[in-house]
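[1] Give me the fold of what follows.
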Amino acid sequence: MAVTDEAILKIKKMIIDGRLRPGDRLPPEKELSESLGLSRSSLREAVKALEIIRVLDVRRGDGTFVTSLDPGLLLEAMSFVVDLHEDASVLELFAVRRILEPAAAAMATGRATDADIERLGAMVDSVDGGTSIDSLVDHDVSFHHGIAELAGNHYLTSLLDNLSGGTLRARIWRGLTQENVLERTLAEHRAIVDALALGDAELVRARAAVHIAGVEDWLRRAAS
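    Alright, predicted model coming up:
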């Protein structure tokens, strides 16, 4: 395990143990590095990585603080960063989603009723600028499940649900770190619903592929 990843795990354990809570200020660098048995350089790298994913808030001249985000989200994001460096299999999950979900969306096009399309549109409309990251992820999961169900193939729906479950931490990390992720997600979901309303299966397939590929591309660049 990389020294930086070890440092991240040790800070994560402090949060799990309750020694650090959202809003708390981290001890001085020298004190923290000694208590964790880490070099100051590796601790600095860990703090820098955790600042990028918004687990820590570095305030120049004031100190470093644990963010006020939900503790569950903080821990998921920290685990994902470490796991991604050790195992990039989540990229393979997104590659499979990119193959299967556009096909499922195209299958759903001929089966979706006006009521189905209205329901999907209402799901998109229910999310606004004040939506939390965990609520956005819940919306994303429900939206994709709703389209998969409309394909009318229970095995395909179950497979896609399983694939979706394996990408939850990646979605949380994206929500924490990517600029304008809420607006981008909603715009792409709305574009898929609009294509469904037109009854154009190939357009639906294309827009679903662009949506999944965009997330996959972001993750691939973030992991490099």
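[2] For the rest of this, base every contact and every neighbour count on C-alpha atoms.
    OK.
[3] that's a helix at Leu50, yeah?
    Yes. Secondary structure of Leu50 (DSSP: H, G, I helix; E, B strand; the rest coil): part of a helix.
[4] To check against the first, give me the structure of this:
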Amino acid sequence: MLNKTLVPQSVAREIQAMIRNGTLKAGEKIPSQRGFSQTLGVSRASLREALLTLETLGLLKTEAGRGTFVATAAANGTTSASGHMAPWRYSDSYSVFDVFQTRILLEGEIARLSAGRLTQLQLDRMETATQTMEECWARQDLLSNVEADLAFHGTIVSACSNAMLKALYQTVRDQVTETQRQPIPITDPERMRHSIAEHRRIIAALRNNDAAAARQEMEAHIRNTARCAGLSP
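    Next comes the predicted model:
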């Protein structure tokens, strides 16, 4: 049985496939959560989380008083560089600006402390994740693109020498994850190419055990992602 974290992810993947293969068409309204959850064989809570994820990625769009619909660009299998970001889910606790600013401080230091500690297997996993990001973006598998991005960053965190920083990262992981999804609907192919190149520069710094460069490259990467979202932290 899938755990509570993986169930919404699995549901989101199934719905994304329905959008891509035309089962759910452009502009079509998503069925009621009660009926749809029964069709998919999952709880309404898992379905809601999956729908929120797909909305953040720009595959769905919620209209007040009307419901949730398949986004036109998503159904056509094209990028939505002129699209709009979904509302920030965590506005009651932290602004998206705050989260990006925290990521720069936290992940920059984590990258610095991870230099010299990553195994060859971990470095190879990061290379594979970056390649997967590139391939999934090319075929517009947005869920897998972001999952590979999360795996890349998570591998660096796993090698950090400071247990408290690792724990702090886990406490804000949901918000961090959302900032990795949030800019996708307005990310053009050129920005994605730059992001992938930034990943490879981070890997190179870590392979060279260059702590200062790892921190600098990570901070630059997160700042550039924030700029893509229209922010300058």
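[5] Which residue in the second structure aligns with Leu203 of the first structure?
    In the second structure, Leu203 of the first structure lines up with Ala213, judged by TM-score structural alignment.
[6] do you know how far Gly129 of the first structure is from Arg171 of the first structure?
    Distance, Gly129 of the first structure to Arg171 of the first structure, using CA to CA, to the nearest Å: 17 Å.
[7] okay, those two: which has more neighbours?
    Neighbour count, other CA atoms under 10 Å: between Gly129 of the first structure and Arg171, Arg171 has more, with 23 against 7.
[8] The more buried one pairs with which position in the second structure?
    By TM-score structural alignment, Arg171 of the first structure lines up with Gln180.
[9] what's the strand or helix carrying Gln16 of the second structure packed up against?
    Per DSSP states H and E, Gln16 of the second structure falls inside helix 6-20. Contacts defined by 3 or more CA pairs under 8 Å, 6 or more residues apart in numbering; DSSP states H and E place helix 6-20 of the second structure against helix 44-56, helix 72-75, helix 142-158.
[10] That one maps to which residues in the first structure?
    So helix 6-20 of the second structure sits over no part of the first structure, by TM-score structural alignment.
[11] contacting residues around that helix?
    By CA atoms under 8 Å, 6 or more residues apart in numbering, the list of residues contacting helix 6-20 of the second structure from outside reads 24-26, 40, 42, 46-47, 49-51, 53-54, 59, 70, 74-77, 143.
[12] Phe69 of the second structure falls within a strand, correct?
    Yes. Assessed by three-state DSSP, Phe69 of the second structure belongs to a strand.
[13] Look up how far Phe36 of the second structure lies from the residue nearest to it when sequence neighbours are not counted.
    In space, and not counting its chain neighbours, Phe69 of the second structure is closest to Lys29: 4.3 Å by CA to CA, 6 or more residues apart in numbering. Relative to Phe36 of the second structure, Lys29 of the second structure is positioned 11 Å away (CA to CA).
[14] Over to Leu165 of the second structure?
    40 Å.
[15] Check Gln175 of the second structure too.
    27 Å.
[16] Among the two, which residue is more densely surrounded?
    More crowded of Gln175 of the second structure and Phe36, by other CA under 10 Å: Gln175, with 21 against 15.
[17] Quick one: map Gln120 of the second structure onto the first structure.
    So, by TM-score structural alignment, Gln120 of the second structure is matched to Asp114.
[18] mind listing what that match touches?
    Counted by CA under 8 Å, 6+ apart, Asp114 of the first structure has contacts Ala197.
[19] do the same with the one 10 residues further on
    By CA under 8 Å, 6+ apart, Val124 of the first structure lies in contact with 139, 186, 189-190.
[20] Give me the nearest residue to Asp57 of the first structure, chain neighbours excluded.
    Among residues not flanking Asp57 of the first structure along the chain, Phe65 sits closest, at 5.1 Å (CA to CA, 6+ apart).
[21] mind checking how far the one you found is from Ala46 of the first structure?
    14 Å.
[22] Glu202 of the first structure too?
    Glu202 of the first structure is 45 Å from Ala46 of the first structure, by CA to CA.
[23] my guess is Glu219 of the second structure contacts Ile104, does it?
    Yes. Contact criterion CA atoms under 8 Å: Glu219 of the second structure and Ile104 qualify, at 5.1 Å.
[24] Ala163 of the second structure: how many residues sit nearby?
    As a burial measure, Ala163 of the second structure scores 12 neighbours (other CA under 10 Å).
[25] give me every residue that touches the residue mapped onto it from the first structure.
    In the first structure, Ala163 of the second structure lines up with His154, judged by TM-score structural alignment. Under the criterion of CA under 8 Å, 6+ apart, His154 of the first structure has no contact partners.
[26] and Asp98 of the second structure, how many neighbours?
    11.
[27] what lines up against it once you look at the first structure?
    By TM-score structural alignment, Asp98 of the second structure lines up with Glu92.
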